[in-house]
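>>> below: sequence and its predicted model.
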Amino acid sequence: MDGYYAFMLVATAFVLMMTVPALALFYGGMSRSKSVLNMMMMSFTAAAIVGILYVAIGWSMGFGGDGTFFANPFELPWLDGVTTDSYIGVFFQMTFAVITVALISGALEGRMKFAAWVAFVPVWAVLVYFPMAHMVFSCTDDSLICGRIGAQDYAGGTAVHINAGVAALVLVLLLGKRLNWPKDKMRPHNLTLTMLGAGLLWMGWYGFNVGSIVFSEESLADESVMVEQFLSETGRTFGNTTLATMAAILGWLLVERMMHGKATSLGAASGIVAGLVAITPAAGAVNLSGAVAIGAIAGALCAWAVGWKFRLGYDDSLDVVGVHLVGGVIGTVLIGVFSTAEGAGGVDGLLYGGGVDSLVDQVLGVLVAVVYVGVLTLVIGLAVKFTVGLRLDPEDEVNGIDLAEHGESAYDLHTGIGGGVSSGLAGNAPAKAFPTTTKENQS
């Protein structure tokens, strides 16, 4: 047991690293230079707000007891009644809540008020993520997706990726398009940061997937059986996570080359994330060949799906919908095709003679997640829109959200004001006194 606790401490730290700094770097590099600090701030503030909320009521809502949509938020407030040796599991789940909320921010680059983000995050976490975590991860008899429908989700295809992807799509539609999009290309300003962030996400994802093992009652009663399950299941999830990601890189680059004539570094980084997203729900359910198939399919389809925003006219800035929503649906549904009885769920999918029952369960799980998250996010988004206001002023959007909302510039290239309004470089000058109309600031 001591070894398991040490393992979970490392896994928890790895998953937290996925938000700060990995996601902040990944999204920050894909942002425009005038938006990079705000994008990173959205990840950091999501971590701070959701982390505290999770300890206050989130664990209780997710894992406090029975409930169709959520458990009693006041059964275990501030972990009252939770033994300290259980804190590792609590904080592991907390990191899932943190990254789910932070993932949404990639769709909103450069145009959402920071105050609106700060208002949206806690309400969405309480009304959407904490209940989804209960429905998927708690798996009590009453919990909807896991308990009643019976859909498998090893580490968060529905609760994390479909959840974030649907919320991102709703907010994008409420916010509207960035000024001059899609006429202006709005290319990533620093792909080196993006590649580094993608690599750190891949590394952190081993904590995400491999750390999500749930022990059977038999294992909990017999330590030798527990060790056997631990070694078997962690080996499976580690291998599946690795191969699915590799296959997704190749799938993405192949489609990218066929569609655009180039295989790009941004495509490789995006393929990494697409593969990781798709294997997340299936990591414990499929074998190695199934993981390769899911990764390759996800990489190819997500590469194709990111272009939907141009055809359908929604401005998903950093492709949260095309990668997380589409990848999450692919991975969750394909469990019904590629799962094996030797896996964590003990269910044969369609390809292994299990019939369509598992596939139907997986599709129903996806539909519940999409409807629940879509409706609640719309209500929350409208409430924020008509109170705090969602959209940045057009002039501030042109000059850059970093300067408008934070009084800072990411790079001290021409103006000499790379620090903030309180830094040694900028002194105490007000933000409005800074030069904001050079061509470099417009990019």
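Received it, and whenever you're ready, just let me know what you need.

>>> okay, CA-based contacts and neighbour counts for the rest of this
Fine.

>>> correct me, but Ile297 touches Ile249?
No - taking C-alpha atoms under 8 Å as the contact criterion, Ile297 and Ile249 are not neighbours in contact, 10.5 Å apart.

>>> where along the stretch 301-443 of the chain do the helices fall?
With helices called from DSSP state H, counting those that start in this stretch, the stretch 301-443 of the chain shows them at 308-312, 320, 326-338, 357-385, 394-399, 401, 439-442.

>>> actually, the stretch 51-200 of the chain.
Shown for the stretch 51-200 of the chain, the helices assigned by DSSP H, counting those that start in this stretch span residues 59-63, 87-104, 114-124, 130-133, 163-175, 191-210.

>>> dump the ones you listed into CSV; add distance to Asn399 and mean neighbour count as well.
Converted to CSV, those look like this (distance: least, C-alpha to C-alpha, whole Å; neighbours: other C-alpha atoms under 10 Å):
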stretch, distance to Asn399, mean neighbour count
helix 59-63, 41, 28
helix 87-104, 23, 23
helix 114-124, 15, 19
helix 130-133, 37, 28
helix 163-175, 18, 24
helix 191-210, 22, 22
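
>>> next one for the comparison:
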Amino acid sequence: MGRKINFIVLTGLVLVCLLLGTEYQYLETAQGIDSGDTAWMIVASAFVLLMTPGLAFFYGGMVTKKSVISTMLQSFVALGVISVLWVVVGFSLAFGDSVYGIIGNPFTYFNFNNVTVSPNPAFSETIPFLIFALFQLKFAIITPALITGSFAERIRFRSYILFMVLFSLFIYSPLAHMTWHPDGLLRKLGVLDFAGGTVVHMSAGIAALAGAIYLGKRKEPIERPANIPFVILGTGLLWFGWFGFNAGSALGANTDAVIAFANTNLASAASMITWIFFDRMQHRKMSALGACIGAIVGLVAITPAAGFVTIGQSVFIGFVAAVVSNLAIRWHERTEIDDTLDVFPSHGVGGMVGMLLTGVFAKDVGLVYGETKTFIYHLLALCVVAVVTFFGSLLLYKITDLLLRMRVREDQEHRGLDASQHGEHLL
């Protein structure tokens, strides 16, 4: 079965390459393009792409030495798989003509047809539609990569690739459509998600929880992280890339981008400091690993609110997210669920905190401004997204497992995934 699926995948890639030879009229004269906005979006897209290698270092440093390469590659390979998938059909499913506000028509931009260098007023009037599509691609790349931390050290590589494709098609794309498309169901209800707290972090965190439950516990839990400097490097790359992630979501070089840029930095800084001092209050060491996790949690929590809140409110969001996620990790450690790198307590819970606090602080429409509608819809959306993503992911894990057994054999797990899956070793 595995060899047949490999052949099908290779055949599909050949056909895709042939299809990509189609002329797309990229050279037409584009009107209304702002060179400053376009330049910023090219840079922001590159920033966000860098986050995935950063995530590879972040995760790779936290696992055991015999699975570092495998863990890093699980993030890195998303750059290739999702890029092709997004061009063929993913972008259409996320941003194509709306079907009941839930998903896009797969034929609207199939194979990037009609994705030109002219602006598309439905999404942005000042940048080429092509750069908008490529910017959104980077979000689609990192989301399944985030999930990998929950089942690190026990998943077969080919099975993970299949799950990544299914997740992107059936969970990520509909969520992106409902949240960011002008006719999306959640967007029309007034749910705010500036840069992906719901679409990226909540969905990844909840899918990670489902994966940890489905695959079960490791035989040999991590006793000592392989390389803490890798984790610090990964955190730095993620923090750097997050400026493109959040400020780029303003879709131009404008005041919203500046506000999001400032809020991103301050929330992460506040969360990092809160995390290490909260650890000390609990009689734990002020560790480098704790500082890195705290910084990431702050980045996660500010993402949905980045362009909607003040600097003071962003600091508060970082503070609250650090305390809640820290407590969630301590609670999680006492359960039987083996989320290897605490993806759910960090990204899932951090995303939920950010989403709810967006409903509290969002300018003019939040609870602090006397409005209740936005917060109620955020609470409702949180519940619906959590349930649909959790059970939808469980179903996708089951389907993947039926097609390609997901969990490695016990002897392969003992040898480590670097050797058993890739025939490589960390020096």
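Thanks, I have the structure now. Only a predicted model underlies this, so the values are computations on that prediction, with no experimental measurement involved.

>>> ok so, going back, Asn240 of structure 1 is nearest to which of the helices of the stretch 301-443 of structure 1?
In this view, those are compared for proximity to Asn240 of structure 1 by C-alpha to C-alpha, and helix 326-338 is the closest at 12.1 Å.

>>> can you check which part of structure 2 the closest one sits on?
Residues 349-361 of structure 2 are where helix 326-338 of structure 1 aligns, with TM-score structural alignment as the criterion.

>>> residues in contact with that stretch?
Surrounding stretch 349-361 of structure 2, the residues in contact under the criterion C-alpha atoms under 8 Å, 6 or more residues apart in numbering are 192-193, 197-198, 201-202, 205, 297-298, 300-305, 308-309, 313, 317, 320-322, 324-325, 328, 365-369, 374-376, 378-379, 382.

>>> show me the contacts for the most centrally placed residue in structure 2.
Most central in structure 2 under C-alpha atoms, centre = their mean is Thr143, positioned 2.8 Å from the mean C-alpha point. Neighbour list for Thr143 of structure 2: Tyr172, Val200, His201, Ser203, Ala204 [criterion: C-alpha under 8 Å, 6+ apart].

>>> the residues you listed: which two are farthest apart?
The span of those, defined through C-alpha to C-alpha, is set by Tyr172 and His201 at 10.6 Å.

>>> of those two, which one has the most company?
When neighbours are counted by other C-alpha atoms under 10 Å, Tyr172 of structure 2 and His201 differ, and His201 comes out ahead with 31 against 25.

>>> how about the more buried one, what's its match in structure 1?
Using TM-score structural alignment, the equivalent of His201 of structure 2 in structure 1 is His161.

>>> my understanding was that that match contacts Gly322; is that so?
No - taking contact to mean C-alpha under 8 Å, the distance of 10.9 Å between His161 of structure 1 and Gly322 leaves them out of contact.

>>> and Ser75 of structure 2? What does it align with in structure 1?
In structure 1, the position corresponding to Ser75 of structure 2 is occupied by Ser43, as judged by TM-score structural alignment.

>>> any idea how many residues pack against its match?
Close neighbours of Ser43 of structure 1, defined as other C-alpha under 10 Å, add up to 27.

>>> name the element it belongs to?
According to DSSP states H and E, Ser43 of structure 1 maps onto helix 36-53.

>>> mean shift between that helix and structure 2?
Taken against structure 2, helix 36-53 of structure 1 registers an average deviation of 0.9 Å after superposition, with mean C-alpha distance after the TM-score superposition for structure 1.

>>> give me the helices and strands touching that helix, please.
Contact partners of helix 36-53 of structure 1 among helices and strands, from 3 or more C-alpha pairs under 8 Å, 6 or more residues apart in numbering; DSSP states H and E: helix 24-30, helix 87-104, helix 114-124.

>>> okay, and the first one goes to which residues in structure 2?
Across structure 2, the stretch matching helix 24-30 of structure 1 (TM-score structural alignment) is residues 56-62.

>>> so what touches that stretch?
67-69, 71-76, 149, 224-235, 341.

>>> again, only using 6 Å
Contact partners of stretch 56-62 of structure 2, identified using C-alpha atoms under 6 Å, 6 or more residues apart in numbering, comprise Val68, Thr71, Met72, Ser75, Pro225, Ala226, Asn227, Ile228, Phe230, Val231, Gly234.

>>> ok, stretch 248-264 of structure 2 next?
Taking contacts as C-alpha under 6 Å, 6+ apart, the residues outside stretch 248-264 of structure 2 that touch it are Asp37, Trp40, Ala44, Ala195, Phe243, Asn246, Ala247, Ala306, Gly307, Ile311, Ser314.

>>> so what's the fifth one closest to, chain neighbours aside?
When the adjacent residues along the chain are set aside, Phe243 of structure 2 lies closest to Phe261, with 5.7 Å between them (C-alpha to C-alpha, 6 or more residues apart in numbering).

>>> near the equivalent of His332 of structure 2 over in structure 1, how many other residues are there?
Structural alignment (TM-score structural alignment) places His332 of structure 2 against Lys309 in structure 1. Number of residues near Lys309 of structure 1 (other C-alpha under 10 Å) recorded here: 16.
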